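Trainee: Any chance you can model this:
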Amino acid sequence: MDLRVRGDVPADPFLGAGDLFETEYDLELPVYVDVRSDPDERTWAAHYEDHHVLNISRQAATSAMARGLVVHELAHMARNEEGHASHHMKTEEALFLALSGESVERRKVAHCYQIANHMKDIYADDITLSVMPPAKLVAFLESELARAVATRPDPSPWPDSRRVTAGSDPDITAVNAAFALGLVERHDVVDRDHRIYDLAHAAADDAPGVDLDAFKRRFRTLGEDPSASDYRKALVDATRAYVVGDPGGDVAAD
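Mentor: As a prediction, this is how the structure comes out:
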């Protein structure tokens, strides 16, 4: 794998992540790593015809989580190269199908994009957890959820917010909690008395309109290699469940 770091940070976490990733997977296209100064940007991957770009904040690149974050983004790149439906479906297409005819607050639309990202993350982390021990990922999910629950923000909408964080809204925090539980149960990496369950239920208590267990099942049971139609339907159903309380199953995705 051709991985090139463009930024004044130690290369070891990136090279170590590449070595881990290559125990099971490989990428055909080169990967360019761009280190950003904004700590809130954290990490995200961009895909082009002849290369991938891994964007990462300097803070994340020098943190204890750096190697795991890089492996996660490499996993997104692998899903993109293999043509996985989750990484080639236009989110806007599914949202149009799900929300056609509905009047939806802007914050709710932003949350729907986060739900779509969670579904992509499930498939990326199926790879992540196949090449590295789960402890750091579980600790990361737990710490993010603990931070969100501890802040207990005002549940009123923030229409001018440009960024949806784990603690920005009780409803999406509950969905984030469901994602965390769905992921750890999908891979059976924690016991049922793990603290992450207490945190998740505390998040659910703050968002009575969100069905934590239902969203957990949605994330946990996503098919390993869905067709484009099946994946679209899963995303449409999840979106309607969040926005209008529709349990799903009857929405035509084609």
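
Trainee: make it CA atoms for all contacts and neighbour counts henceforth
Mentor: Will do.

Trainee: For Asp169, give me its contacts.
Mentor: If you count contacts by C-alpha atoms under 8 Å, 6 or more residues apart in numbering, Asp169 has them with Pro153, Asp154, Pro155, Ser156, Pro157.

Trainee: hang on, the first one packs against Gly167?
Mentor: Just to be clear, that refers to Pro153. Yes: Pro153 lies in contact with Gly167 (C-alpha atoms under 8 Å); the separation is 6.8 Å.

Trainee: which of the two has more neighbours?
Mentor: Neighbours were counted for Pro153 and for Gly167 using other C-alpha atoms under 10 Å; Gly167 has more, 23 against 13.

Trainee: Would you mind confirming that that one makes contact with Asp154?
Mentor: No: contact status for Gly167 versus Asp154: not in contact, 10.0 Å apart, counting by C-alpha under 8 Å.

Trainee: Mind checking which of the contacts of Asp169 land in strands?
Mentor: Per DSSP state E, strands hold no members of the contacts of Asp169.

Trainee: need the helices for the stretch 1-150 of the chain, in chain order.
Mentor: If DSSP state H, counting those that start in this stretch is used as the criterion, the helices of the stretch 1-150 of the chain fall at 12-21, 58-61, 66-81, 91-99, 106-131, 135-151.

Trainee: wait, which of these is closest to Ala45?
Mentor: When these are compared by C-alpha to C-alpha, helix 66-81 sits nearest Ala45, at 6.0 Å.

Trainee: For the closest one, what is the distance to the chain centroid?
Mentor: Using C-alpha atoms, centre = their mean, to the nearest Å, the mean C-alpha position of helix 66-81 is found 12 Å from that of the whole chain.

Trainee: now the angle between helix 12-21 and that helix, please.
Mentor: Interaxial angle, helix 66-81 versus helix 12-21 (axes from the mean of the first three to the mean of the last three C-alpha atoms, to 10 degrees): 50 degrees.

Trainee: elements contacting helix 66-81?
Mentor: If you count contacts as 3 or more C-alpha pairs under 8 Å, 6 or more residues apart in numbering; DSSP states H and E, helix 66-81 packs onto helix 12-21, strand 43-47, strand 52-57, helix 106-131.

Trainee: Would you do the same for the sequence below? I want to compare the two.
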Amino acid sequence: MEIRVSGAGPAAPFFSARDVFEPSHDLDLPVDVHIRSNPDERTWAGHYDDHHVLNISQQAATSVMARELALHEFAHMHRHERGHPSHTLSMDEVLFLALTGREVEQRVLTHCYQIANHVKDIYADDITLSVGPTDKLRSFLESELAAAIADQPADRQQAGHRLTAGADPSMTAVNAAFALALLERHDAIPGDHRLYDLAHAAGQDAPEIDVDGFRRRFATLGPDPDESDCRRGLVDTIRTYADAQTTTTGPAAD
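Mentor: Model (predicted):
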């Protein structure tokens, strides 16, 4: 597995991630790691005919999660190379099928893409959590969810519109469901963990979202779906979320 690192940042986390990844999995194509100075770029992967690209911010590359983030992206690359339908289906096609006949706000459309990415992340992290430790990820998910809940607005108009910037309550509730489902798939969370209390709080902030329902959807994703099953599951999950958003104020997207 060939890795080439460029940019102002440490190379060690990426080679360490490779050493953890390689005994069980491998990549056919080389990986170009680009460490970026812009912290808003965070971490994302690109796939090309002759290589993969891992873009990561300098802030993330120097964090305690650097190795785990690299492992996660390597897992996405592996799923892409092996043609897993969660990583090869056209998300534009999936959203078209899910939202036909519906008008949704732009923010809801953005959330639908995020939900599709959660499905990709579940399948990538089925690999990540099979080769790496779970403690850091569990703590990271707990911290992120707690921060999002703390960012909820204190006041809302009677119609339910946001008065202040911050985390969107509906998406925070889905994120809570995703976090629980991911850890439950790998028996990586005790029944009394604080994440369950946080997920309950997130659900109270967004009563239109069935947190437990989304948790079950994510937790029970089949390990080896064919393209039709994967498409059907994505369409149903995204449609469920869109239909839970009963207000359509502001610019809508078809």
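
Trainee: TM-score for these two?
Mentor: In this superposition the chains share a TM-score of 0.91, using TM-score structural alignment, normalised by the length of structure 1; 239 aligned residues with a C-alpha RMSD of 1.5 Å.

Trainee: Make CSV from the helices and strands packed on helix 66-81 of structure 1 and add distance to Ala238 of structure 1 to it.
Mentor: Listed next are the helices and strands packed on helix 66-81 of structure 1 as CSV, based on distance: least, C-alpha to C-alpha, whole Å:
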stretch, distance to Ala238 of structure 1
helix 12-21, 30
strand 43-47, 23
strand 52-57, 28
helix 106-131, 8
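
Trainee: Just say which of those is most tucked in.
Mentor: For those, the largest average neighbour count (mean count of other C-alpha atoms under 10 Å) is found in strand 52-57, namely a mean of 22.

Trainee: check the fit of that strand onto structure 2 and give the mean distance.
Mentor: Following the fit onto structure 2, the mean deviation recorded for strand 52-57 of structure 1 is 0.3 Å by mean C-alpha distance after the TM-score superposition for structure 1.

Trainee: Other residues contacting that strand?
Mentor: The contact list for strand 52-57 of structure 1, computed with C-alpha under 8 Å, 6+ apart, reads 29-47, 70, 73, 77.

Trainee: Buried among those? Make that a PyMOL selection.
Mentor: Here is the PyMOL command that selects the buried residues among these (16 or more other C-alpha atoms under 10 Å):
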select buried, resi 29+31+32+33+34+35+36+42+43+44+45+70+73+77
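
Trainee: And Gln245 of structure 2, how far from Ser170 of structure 2?
Mentor: Distance, Gln245 of structure 2 to Ser170 of structure 2, by C-alpha to C-alpha, to the nearest Å: 9 Å.

Trainee: Tell me how many other residues surround Met89 of structure 1.
Mentor: So Met89 of structure 1, with other C-alpha under 10 Å, has 18 neighbours.

Trainee: Contacts only, for it.
Mentor: Counting by C-alpha under 8 Å, 6+ apart, Met89 of structure 1 has contacts Ala228, Arg232.

Trainee: repeat for the one 5 residues further on
Mentor: Ala94 of structure 1 sits next to Arg232, Lys233, Leu235, Val236, Ala253 when contact means C-alpha under 8 Å, 6+ apart.

Trainee: Which of those are conserved in structure 2?
Mentor: On the basis of both residues aligned by TM-score structural alignment, their matches' C-alpha atoms under 8 Å, what survives of the contacts of Ala94 of structure 1 in structure 2 is Arg232, Leu235, Val236.

Trainee: ok, and the closest non-adjacent residue to the last one?
Mentor: So that's Val236 of structure 1. Computed as C-alpha to C-alpha, 6 or more residues apart in numbering, the closest residue to Val236 of structure 1 that is not its neighbour in sequence is Ala98, at 5.0 Å.

Trainee: Roughly how far does the one you found sit from Glu105 of structure 1?
Mentor: Here the criterion is C-alpha to C-alpha. By it, Ala98 of structure 1 lies 14 Å from Glu105 of structure 1.

Trainee: The two: which is more packed in?
Mentor: Ala98 (24 against 12).

Trainee: that older thread, show me the two of the contacts of Ala94 of structure 1 that sit farthest apart.
Mentor: Those two in the contacts of Ala94 of structure 1 that are separated most widely, counting by C-alpha to C-alpha, are Leu235 and Ala253, at 9.1 Å.

Trainee: more crowded one of those two?
Mentor: For the pair Leu235 of structure 1 and Ala253, the greater number of neighbours falls to Leu235 (25 against 19), based on other C-alpha under 10 Å.

Trainee: shared neighbours, Gln245 and Ser170 of structure 2?
Mentor: The contact lists of Gln245 of structure 2 and Ser170 share Glu208, where a contact means C-alpha under 8 Å, 6+ apart.

Trainee: quick one: Ala17 of structure 2 and Met65 touch, right?
Mentor: No: Ala17 of structure 2 is not in contact with Met65 according to C-alpha under 8 Å; the separation is 10.9 Å.

Trainee: residue nearest the centroid of structure 2?
Mentor: Geometric centre of structure 2, nearest residue: His118, 3.7 Å, by C-alpha atoms, centre = their mean.

Trainee: Excluding chain neighbours, what is closest to that residue?
Mentor: Phe178 (6.9 Å).

Trainee: That neighbour belongs to a helix, doesn't it?
Mentor: Yes: membership of Phe178 of structure 2 in a helix is supported by DSSP: H, G, I helix; E, B strand; the rest coil.
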